[in-house]
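>>> Generate a structure from the sequence data that follows.
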Amino acid sequence: MPAEELEKQYSPSRWVIRMEAEEALRTFVQIGSQATTMARATRRSRLNVPYGDGEGEKLDIYFPDKATEAWPLFVFFHGGYWQNGSKDESAFMVNPLTAQGVAVVVVAYDIAPKGSLDRMVDQVTRSVVFLQRQYPHNEYVGIYVCGHSAGAHLAAMVLLAHWTKHGVIPNLQGFLLVSGIYDLEPILSTSQNAPLHMTPEDAERNSPQRHLEVIPVQPVHPSCPVLVVVGQHDSPEFHRQSREFCETLRQVGWKASFKELSDVDHFDIIENLTQEEDVLTQIILKTIFKK
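Got it, this is the predicted structure:
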């Protein structure tokens, strides 16, 4: 694919049809910031909880209203092409999910240029390890991992993590990968790689699509459901990557499914999680509560 076309395919805002590209980006940040401000004002929470020793290794936990001994943990990794975004503007789904008895965790990680891809993958993996150790009473309720865009890539890497070296195997009960990239090789030829400084070796090592055949020693149980989601107005390359990743998951024995959500793009597919009646919000709740 010519470099110019690759640049277009991997520029999600250029595929938004409801508004101009720059406005779509601004709106996304605005809605995320407003949702986070509201969540912090209206929900019980623990903010900036360190899950490691690094300055950027923090997470926010938002608790359900009902005081119970155990609740499902919904863990969210934000997007932003591994170089933008923050947990402080990513609590889109907190109010609808906590209202239904789900605890929501929004994880920060060191974005580029401070953080390398290897570091980001290690950080999000350790955040899950921390949560399993911090809330062992949730063992029978489970952890559900969700990521958007670059965060979906990180969530997919968590799916393939080698847990034995971390000394704990988290009770992962479901993965939701939203509008992600699972083979990083095409990014090498785009402007998105400028702050990442990603080499072909980095791309190979951190492409979950290329490592599915090599099952880790103690992976997530293959019966754990993995839902790969893409928006109707995501680019053809995002559609291709999502379909191929889902197909490869199935081929090697994972319980994976693919869903294209109609009438949404790369941004409002997540913005709409502020609404309990949203299609994706309902999918999340049905996945957690096995309805």
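>>> Could you use CA atoms for every contact and neighbour count after this?
Fine.
>>> any idea how far Pro113 is from Tyr182?
Distance from Tyr182 to Pro113, counting by Cα to Cα, to the nearest Å: 20 Å.
>>> for comparison, sequence B:
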Amino acid sequence: MMDVPGAGSGREAAWKTMPPEELENQYSPSRWVVRQGPQEALRTYAQTGLQATTRARATRRCQLHVPYGDGDGEKMDIYFPDEQSEALPFFLFFHGGYWQSGSKDESAFMASVLTAKGVAVAIVAYDIAPKGNLDQMVGQVARSVVFVQKRYPCNQGLYLCGHSAGAHLAAMMLLTDWAQLGAAPNLRGFFLLSGVYDLEPLVHTSQNAPLLMTPEDAQRNSPQRQLEAARAQPADPACPVLVIVGQHDSAEFHRQSREFYQALCRGGWTASLEELHDVDHFEIVENLTQEEDALTQIILKTIFRKF
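As a prediction, this is how the structure comes out:
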């Protein structure tokens, strides 16, 4: 774990003084890739996810389109190891796409690699904008966690992972009142990849067009702000929260990750902050198709506690 730097007292002033075009630039991840152009990077990301999902569906034992709630969008795909057992660690993945694009049908990047190592993988869908709003999405993700816990009560731990907007949704689970949902999920770890944890800057960018977030919506759904306001204590202080960002993510994504990590440490969570070398906002997930990838190894070591 890294030492806790000073509190981010200049957080608001930093982004509020940016020219609108620079704020837009900072929150446009495809503009920061270095391997190819923005559109090529987005195409490669989508193709990699689709290919990985198609391969996992064809080669792994799986249950597809499993409903975890009553809504049309409340479905998940579950991929299993060859071992016939319910006493498995479960890795739940929430896709990115700025809460307005992406789907479970092209997001099983890690399914083949993790199931080969004995981990069950659930790829969770949620209602993206404009059909869904942030409050609905947060509720859906919470229900998906409760569903897995109740369906597989003998699990060896639930590990929540989200990318970008999905990292935000996973982070909101740190603040969930599970008693109100009638479950105590066996949460053993969080992997938050290139996430946004304070949503207020996004209110002032084009990303907000389909979301229609008000400042109040952003405040209510910002894990950074809610963590600071609630002074919530972790249910299990030993549950690790890994905040991970790519070297080629923008300065604002780095700031968001750093300041959320600081807030976690001040709140008593077992948190760590990791910058992955020579990867951008999209490669951080694309590379999970590879067993030798640095992040894949971090995930496996965390699940199996081989330090």
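>>> neighbour count winner among Tyr182 and Pro113 of the first structure?
Tyr182 (25 against 14; other Cα atoms under 10 Å).
>>> quick one: the helices in the second structure?
Secondary structure of the second structure (DSSP state H): helices located at 11-16, 20-26, 38-59, 111-116, 134-151, 165-172, 215-220, 223-230, 251-267, 283-286, 294-304.
>>> looking at these, which is buried most?
Ranked by mean neighbour count under mean count of other Cα atoms under 10 Å, these are led by helix 165-172, which reaches a mean of 27.
>>> That one vs the first structure, average distance?
After superposition onto the first structure, helix 165-172 of the second structure sits on average 0.2 Å from its aligned residues (mean Cα distance after the TM-score superposition for the first structure).
>>> Now do that helix and helix 251-267, the angle between them.
10 degrees (axes from the mean of the first three to the mean of the last three Cα atoms, to 10 degrees).
>>> Helix 165-172 of the second structure maps to which residues in the first structure?
Mapped onto the first structure using TM-score structural alignment, helix 165-172 of the second structure spans residues 150-157.
>>> Work out the gap between that stretch and the centre of the chain.
5 Å (Cα atoms, centre = their mean, to the nearest Å).
>>> List the contacts of it.
76-82, 120-121, 124, 145-147, 175-182, 206-208 (Cα atoms under 8 Å, 6 or more residues apart in numbering).
>>> Tell me which of these fall in strands.
Phe76, Phe77, Val145, Cys146, Gly147, Phe175, Leu176, Leu177, Val178 (DSSP state E).
>>> Surely the fifth one and Ile181 touch.
When you say that, I think you mean Gly147 of the first structure. No - taking contacts as Cα atoms under 8 Å, Gly147 of the first structure lies outside contact range of Ile181: 10.8 Å.
>>> okay, these two: which has more neighbours?
A count of neighbours by other Cα under 10 Å puts Ile181 above the other of Gly147 of the first structure and Ile181, at 30 against 23.
>>> which residue packs closest to that one, ignoring adjacent ones?
His153 (5.6 Å; Cα to Cα, 6 or more residues apart in numbering).
>>> Same question for Asp293 of the second structure.
Asn287 (6.1 Å).
>>> do His281 of the second structure as well
Using Cα to Cα, 6+ apart, the closest residue to His281 of the second structure is Asp249 (5.5 Å).
>>> The residue nearest to Asp293 of the second structure: neighbour count?
18.
>>> what residue of the first structure matches up with it?
Per TM-score structural alignment, Asn287 of the second structure is aligned with Asn272.
>>> just the buried members of the contacts of stretch 150-157 of the first structure?
Among these, the ones that count as buried by 16 or more other Cα atoms under 10 Å are 76-79, 81-82, 120-121, 124, 145-147, 175-182, 206-208.
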